[in-house]
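> Need coordinates for the below:
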Amino acid sequence: MRNGIHPVSRPVVFRDRTAGYELLTRSTIDTQHTVEWEDGTTYPVVDVEISSASHPFYTGTSRVVDTAGRVERFQHRYGLTTAGRR
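Predicted structure coming up:
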């Protein structure tokens, strides 16, 4: 790698306030706010709106999708004849 062209990577805390979830990882993001981590060290903090703790896809909270009803509506609307074509 060439020197001087890459951003500096440092430990940063990403905090999801809605879920009360914090994640310490490395990032190149620049922020002015700091937070004290569990080990007593102060790290820069970034507040995010959605994280793996609050997003329905990751939390397992899902909506029931009526796939049988969709298939029946599709077959009713575009149903096949006995020859296999419309």
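> Every contact and neighbour count from this point should use C-alpha atoms.
Will do.
> Tell me where the protein has strands.
Assigned by DSSP state E, the chain shows strands spanning 10-16, 21-27, 34-36, 42-48.
> for the chain, longest helix please?
helix 67-78 (DSSP state H).
> How far off centre is that one?
Taking the mean of its C-alpha atoms, helix 67-78 sits 32 Å from the chain's own mean (CA atoms, centre = their mean, to the nearest Å).
> deepest of the strands of the chain, which one?
strand 10-16 (a mean of 19; mean count of other CA atoms under 10 Å).
> how about this one, so we can line them up?
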Amino acid sequence: MKKSIHPESYRLVVFKDMSNETSFLTRSTAATKETIVWEDGNEYPVIKIEISNTSHPFYTGKSVFVDTAGRIEKFKNRYAKKS
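Just a heads-up that it's a prediction; the model follows:
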């Protein structure tokens, strides 16, 4: 590895999946101003994420149904009124 290209300021950070409220503690350099009290009683910075391995369809095996026909109809109806 090249020297002096990797950050030195790794710290423990909690990543919280907002879709299913699961959290995990890991090391990161990502900046955040929010904190959370973890299971061990210590306070750590928290980074809120939209999707993780606990909620992503690839890892959970649950597929998400997307109603594309409904979206297209809504789009056409919305803009048909304006013209």
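> After superposition, what is the TM-score?
After superposition, the two chains reach a TM-score of 0.66 (TM-score structural alignment, normalised by the length of the second structure), with 63 aligned residues with a CA RMSD of 2.1 Å.
> Identify each buried residue in the longest helix of the first structure, please.
Judged by neighbour count (16 or more other CA atoms under 10 Å), helix 67-78 of the first structure contains no buried residues.
> so where is it in the second structure?
On the second structure, no counterpart of helix 67-78 of the first structure exists by TM-score structural alignment.
> Quickly note the distance from the nearest residue to residue 12 of the second structure once chain neighbours are set aside to residue 71 of the second structure.
Leaving out its chain neighbours, the residue that sits closest to residue 12 of the second structure by CA to CA, 6 or more residues apart in numbering is residue 27, at 4.4 Å. Distance, residue 27 of the second structure to residue 71 of the second structure, using CA to CA, to the nearest Å: 40 Å.
> now do residue 54 of the second structure
Counting by CA to CA, the gap from residue 54 of the second structure to residue 71 of the second structure is 27 Å.
> who's more crowded, these two?
Legend: neighbour count by other CA atoms under 10 Å for residue 54 of the second structure and residue 71, higher for residue 54 (15 against 11).
> tell me the contacts of the residue nearest the centre of the second structure?
Central residue of the second structure (CA atoms, centre = their mean): residue 49, 2.1 Å from the mean position. Residue 49 of the second structure is in contact with 15, 16, 17, 18, counting by CA atoms under 8 Å, 6 or more residues apart in numbering.
> and of the residues you listed, the nearest to residue 59 of the second structure?
Checking those against residue 59 of the second structure with CA to CA, the nearest one is residue 17 at 14.1 Å.
> Map that closest one onto the first structure.
So, by TM-score structural alignment, residue 17 of the second structure is matched to residue 16.
> I figured that match was touching residue 55, is that so?
No. Contact criterion CA atoms under 8 Å: residue 16 of the first structure and residue 55 do not qualify, at 10.5 Å.
> Right, I'll leave it there.
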